[in-house]
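*Asks:* Whatever this is, show me its structure:
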Amino acid sequence: MIYNKEMETLSREEMQKIQLERLKKTVAHAYENVEFHKNSFAQAGIKPEDIQTLDDLQKIPFMKKTDLRENYPFGLFAVGMDQVARIHGSSGTKGKPTVVGYTKKDIENWSEVVARSICLAGGRPGDIFHNAYGYGLFTGGLGLHYGIEQMGAVVVPISGGNTSRQITLIQDFLPRGLSGTPSYILNIVEEMKRLGLDPRESSVEYGIFGAEPWSEEMREQLETELNIKAVDIYGLSEVMGPGISCECHEGQDGLHIAEDHFYAEIVDPKTSEVLPYGEQGELVFTSLTKEAFPVLRYRTGDIASLNPEPCVCGRTSLRMSRIKGRVDDMLIIRGVNVFPTEIESVLLSFKELAPHYQVVIERDGALDRFEVHCELTPEYSELGEDTSKLVKQICHRIKDMLGVSVLLKMVAPYSIQRSESKAIRIVDNRNVAKVSS
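*Replies:* The predicted structure follows:
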C-alpha cells in the first residue's frame, strides 16, 4: 500500500507548483501575524510580494533555534490561543526550552505525513504497532501515535522506559511494527538476551527508528538482532515532529521528504550559501502548511544532502540522506572534523564490541584529549582474553578510516549508561575540569 500515491509520484514541476502556491500563503501568514517575521523581513528589505518563485525564498533570512528561545514561550505563534490545539517543546537542558504550537489542522497534516511514513516502512492497516517513543512534550510519542491511528493500525502507547514491561507486551500483543530511538531499542534487545529470550523470534517485522543520528552499521545490527527491516525517520519539533521524511523499506536509500508540506534546502554551515543537490551541508526547512507555528528557512543544525532522483519504490519525492551528525556535535580532533556516527561505524564493525559507546572529552593542559569508551560484548568478555591486541586493531582502524588517533578505553559489559530516549554519545568534561580547578 502506498499512502497518498498521487502526491508522492508527482513530477518535479508539478510538485514545485504546489510548493510555490503554499509558500506564498505561508510567507504572507507569517508576515501578517508574527512580529518576529515582520521585523526579519524589514531588516532584509523585503516584503511577502517579493517572493514570486521558489528561488526567491533565498531572500528570506534564516531562523535559528536561538530565535525560538528569545521569543519564548509563544512569541512565534501565528494564531491566537483559541485556535491552538496542542503545545510541544524541548527539554530546555541548554537554557530556555523551545516551544511550538499546533492547530487542529496542523495535527491532521502531521498525522497524515506520519501515516505516509509508516506505509513507507512497510506498515499496513490492521498492524499492531508498539510505540516506544517517549510521550509528553517530546514530539516522538504523540507524533507516531496519531499517524499510526491515521493509517488504520493499532497503537500500543507504551512510551519509553520500563524495559521489562516492553518485552512482556511485545511477547503478549505480537506487534508487527516497532518504533523508538535505535539506542533504546538495542537496550530492549540486550535485556531480552539477558532474560534468555531470542529477539529474532519476536513478531516484529519492521521498525521505524530515529530522533538521533545512527549509522548503517547500527541498522545492520538492529536488523540482524531482531530479524526485521529497519528504516530511518526524521523530524524535529521546530519544523513539525517525526514524519518530515522517512525511508522506504524497498530502497532504504535516503528519506522521502513530504514535499507538499516542507521545502528543503542544503546550505554551507559556514558561508550559508545554498548548495546544489548531492553536496553535503546543513539541512534547512521551510514549512508550507503550518498554521500555528510557521517556520521560514529554519536551520536544523543537521548535516545531510539532497537527492532528486526517483526511487526504486516508484516515488518521485526529493530524498534527503541519513543524518551524518549535527553541526554542534562535530568533533575537531587534531584538526580533523569527525562525527560520532563515523566513530560508531568503525566500532560496530568489530563483533567483539557491543553497540554502546561514548566519546569523552577531557582538558589536558591547553589541549583537548579525546577518549573513546566502548564495551565488550558479554560473550567476548566471558572468554577473559587479553584486550590489548583488540584495542590496537580498533585504534588502527579508526586511524585508517577517519585519519585521527584516539585513546581507546575498553570497559566491561553494561558499564556505559543506558538511555531510555536519546543516547548520550558525547561527554564533555572540559567545563567540569575548569570548575573543579
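*Asks:* okay, CA-based contacts and neighbour counts for the rest of this
*Replies:* Will do.
*Asks:* All the helices of the stretch 151-300 of the chain, residue numbers only.
*Replies:* Listed in chain order, the helices of the stretch 151-300 of the chain (DSSP state H, counting those that start in this stretch) span 163-173, 182-194, 216-226.
*Asks:* check contacts around Pro378.
*Replies:* Pro413 (C-alpha atoms under 8 Å, 6 or more residues apart in numbering).
*Asks:* Can you identify the element that follows the longest helix along the chain toward the C-terminus?
*Replies:* Of all segments of type helix in the chain, defined using DSSP state H, the longest is helix 12-33. Moving toward the C-terminus from helix 12-33, the next helix or strand (DSSP states H and E) is helix 35-44.
*Asks:* ok, back up a step: quickly compare the helices of the stretch 151-300 of the chain and say which is most buried.
*Replies:* For those, the largest average neighbour count (mean count of other C-alpha atoms under 10 Å) is found in helix 182-194, namely a mean of 20.
*Asks:* same for it, what does it pack against?
*Replies:* With contacts taken as 3 or more C-alpha pairs under 8 Å, 6 or more residues apart in numbering; DSSP states H and E, helix 182-194 sits against helix 163-173, helix 216-226.
*Asks:* Can you check which of the ones you listed gets nearest to Met410?
*Replies:* helix 216-226 (19.3 Å; C-alpha to C-alpha).
*Asks:* what's near enough to touch Met240?
*Replies:* Going by C-alpha under 8 Å, 6+ apart, Met240 touches Trp110.
*Asks:* Now do it against Gln393, distance only.
*Replies:* Distance of Met240 to Gln393, computed by C-alpha to C-alpha, to the nearest Å: 43 Å.
*Asks:* for the longest helix of the chain, which positions count as buried?
*Replies:* Buried positions in helix 12-33, judged by neighbour count with 16 or more other C-alpha atoms under 10 Å: 15-16, 19-20, 22-24, 26-31, 33.
*Asks:* before we go on, could you also do this sequence so I can check it against the first one:
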Amino acid sequence: MIPEIETKSAAEIKAFQENQLQLMLAYLSKNSPFYKRHFETHQLYISEIQTLEDLTKIPVTTKDDLQQFNDDFICVPKSKIIDYVTTSGTLGDPVTYVLTDADLERLAYNEAISFACAGVSSDDTLQLMTTMDRRFMAGLAYFLGVRKLGAGIIRVGAGIPELQWDSILKFQPTYLIVVPSFLLKMIEYAQQHNIDLNASGIKGAICIGEAIRNEDFTLNTLGKKITEHWNIPLFSTYASTEMSTAFTECSSQQGGHLHPELIIAELLDEHNNPVKEGETGELTITTLGVEAMPLLRFKTGDMMTAHHESCVCGRNTLRLGPIAGRKKQMIKYKGTTLYPPAMQNVLNNFNELECFVIEISHNAIGTDEILIKIASHTPSEQLLGQIKDHFRAKLRVTPKLEWCDKKEIDALRFPKLSRKPILVIDKRK
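*Replies:* Down below sits the predicted model:
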C-alpha cells in the first residue's frame, strides 16, 4: 500500500507539492483570520509563491503564535468542527486544535499508509497501548488508521503490564502500538510470570514518543535493551498534533518517510534559512489538505536531519532521522551543547535505575545548570561513580546527579492531567 506519488521521481514529487501549495495558500487567504493578517502585515502576495523555494519569502509561524491567537487559526464555522484535541503542552501552554469530518478522514488515511509503511496489513491485529481519551489526538488517530487499513485493533490503553499480557495471550495481536520504555516493563512481567516473549506471536512494535535509534539509525541503548530480550523489529514513528501527519519507518528502518500528499517539510537554521543537506535543523512544516486548522511554515521546535536519497522500499520521499532534541531544550553546559535525549540515552544504560527526571535551570550568573534526579532499589556511591564515568565518556561532561525517592520523581514525571510522562523539567526563563 504505497501511494503512487511516493514512488515518483524527486522532480515529480516537487511539482506535485507545488501544485498542492497553491491550493493551500488560496484556502488560507480566503478562510484563515490569522494568515490573512499575516499576509497583509508582511505585504505578501500569494501569487509570488510558486515554488517550494519561494516559501522562504513567508515569515514562519511559531508555537507562540498558536498560543496567542489560537482561535484565529480556525478556518471553518463551529458547526463543521467534529473533534477537539489539545497539544501536550511540553514546552508551553497547551493549544486547542480542532478537526472537521474531512480532517478525521485525512488523519485516518495518514495512519493507514503509515502503518502499511511499517509492514502492517489488513490481516494483522494491533494492540493500542496508549490513551484515546483526555483530548489526545494520537490514540484516536491510531484507531482511525487501523480501521481504515482494515486491520483489527484491541484498545487496552496505557500501562498495566498484566492487562496487556492478558490481551496478548487471549486475542493474539501481531503488532503493538507502544511507548518503547514500557516494553521493558512488559519484558520484566513476562520473565516473572514465565511468559515466552518470542512465542507470543508479536511481529513488531510501532514505537511512539521516545527515540529508539541513534543518528546513524542503529538502535540506541533503549532499543538494544528491548531487542536483546524480545526479538521483534521496532519501528520509529514521529508525529505531532499540529502536523496531523506521521513520519514512520519502513522495513529498511532508515528514517521516517514523508507523505508528500499530506505535508511539506523544511529544516531551518536559527535564522529561518534552509540548512545544507546533511545538517541538523528545526523541522518546519506546511500541512496539505487540512480543513479546520492548516498551518503554513510552522516551526515544530524539533531538531533533526533529513535524508534525501531513494529508499530500498521503493519510496523516493524525504526521510527524517531521529530527533536530536527540542530547540527550546538545547543546553549549553561547560562549553558543550547538549539535548536531553543524549542524557536519557546514557541513563538508559543502567538497569539499576528505576526512574529519573532531568531538571534544567539557570545559575546565579545566568548560565545553564543540569540536575538529574535518579532513583534506584540499590543506590550507592559506586553506582553513582559509574554513571558519572559514563557521562564523561559519552558526552564529555558530567551533570549534577542526586539520589531521590521514587515517589518524589514519579510526582514530577506524572503531574496532574498529564497524558504522558515528563522526563525534562526546564526551569529557565
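*Asks:* thinking again about what came up before, of the buried residues of helix 12-33 of the first structure, which pair is most distant in space?
*Replies:* Met15 and Asn33 (26.9 Å).
*Asks:* quick revisit: distance from the longest helix of the first structure to the middle of the chain?
*Replies:* Its chain's C-alpha centre and that of helix 12-33 of the first structure lie 25 Å apart, by C-alpha atoms, centre = their mean, to the nearest Å.
*Asks:* Same check on stretch 223-234 of the first structure?
*Replies:* Centre-to-centre, stretch 223-234 of the first structure and its host chain are 15 Å apart (C-alpha atoms, centre = their mean).
*Asks:* tell me the strands in the stretch 51-200 of the first structure, going along the chain?
*Replies:* 84-89, 99-103, 128-131, 154-156, 177-180 (DSSP state E, counting those that start in this stretch).
*Asks:* nearest to Leu222 of the first structure, of these?
*Replies:* Leu222 of the first structure sits nearest to strand 177-180 of all the strands of the stretch 51-200 of the first structure, at 11.6 Å, using C-alpha to C-alpha.
*Asks:* That closest one against the second structure, how far on average?
*Replies:* After superposition onto the second structure, strand 177-180 of the first structure sits on average 1.1 Å from its aligned residues (mean C-alpha distance after the TM-score superposition for the first structure).
*Asks:* Stretch 15-33 of the first structure too?
*Replies:* Looks like 0.7 Å for stretch 15-33 of the first structure (mean C-alpha distance after the TM-score superposition for the first structure).
*Asks:* Which residue range of the second structure does that stretch align onto?
*Replies:* Mapping stretch 15-33 of the first structure onto the second structure (TM-score structural alignment) gives residues 13-31.
*Asks:* Give me the contact list for the matching stretch.
*Replies:* Here stretch 13-31 of the second structure has contacts from 5-6, 35-36, 39, 46, 49-52, 75-76, 260-261, 264, 288-289, 294, 317, using C-alpha under 8 Å, 6+ apart.
*Asks:* Buried ones only from the residues you listed, please, as a ChimeraX command.
*Replies:* Restricted to buried positions by 16+ other C-alpha under 10 Å, the ChimeraX selection for these reads:
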select :5,6,35,36,39,49,52,75,76,260,261,264,288,289,294,317
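*Asks:* Spatially nearest residue to the equivalent of His396 of the first structure over in the second structure, not counting backbone neighbours?
*Replies:* In the second structure, the residue paired with His396 of the first structure according to TM-score structural alignment is Asp389. In space, and not counting its chain neighbours, Asp389 of the second structure is closest to Thr398: 7.9 Å by C-alpha to C-alpha, 6 or more residues apart in numbering.
*Asks:* hang on, the one you found in a helix?
*Replies:* No: secondary structure of Thr398 of the second structure, determined by DSSP: H, G, I helix; E, B strand; the rest coil: coil, with no helix assignment.
*Asks:* give me the number of residues near it?
*Replies:* Using other C-alpha atoms under 10 Å, Thr398 of the second structure has 18 other residues around it.
*Asks:* Could you report the separation of it from Asp93 of the second structure?
*Replies:* As judged by C-alpha to C-alpha, Thr398 of the second structure and Asp93 of the second structure stand 31 Å apart.
*Asks:* my read: Ser215 of the first structure touches Ile343, true?
*Replies:* No: look at Ser215 of the first structure against Ile343 with C-alpha atoms under 8 Å: they stay out of range, at 9.4 Å.
*Asks:* Report the contact partners of Glu6 of the first structure.
*Replies:* By C-alpha under 8 Å, 6+ apart, the contact set of Glu6 of the first structure is empty.
*Asks:* ok, now Glu420 of the first structure?
*Replies:* With contact taken as C-alpha under 8 Å, 6+ apart, Glu420 of the first structure is in contact with 160-161, 184.
*Asks:* can you pull out the strands in the stretch 301-437 of the first structure?
*Replies:* With DSSP E, counting those that start in this stretch as the criterion, the stretch 301-437 of the first structure has strands at 306-307, 319-320, 325-326, 331-333, 336-338, 353-364, 367-376, 407-411, 426-428.
*Asks:* any idea which of those strands is most buried?
*Replies:* Counting by mean count of other C-alpha under 10 Å, the most buried of the strands of the stretch 301-437 of the first structure turns out to be strand 319-320, with a mean of 26.
*Asks:* That strand vs the second structure, average offset?
*Replies:* Mean for strand 319-320 of the first structure is 0.5 Å (mean C-alpha distance after the TM-score superposition for the first structure).
*Asks:* Can you check which part of the second structure that strand sits on?
*Replies:* Going by TM-score structural alignment: strand 319-320 of the first structure matches residues 319-320.
*Asks:* which residues touch the matching stretch?
*Replies:* Stretch 319-320 of the second structure has contacts (C-alpha under 8 Å, 6+ apart) with 247, 254-258, 304-308.
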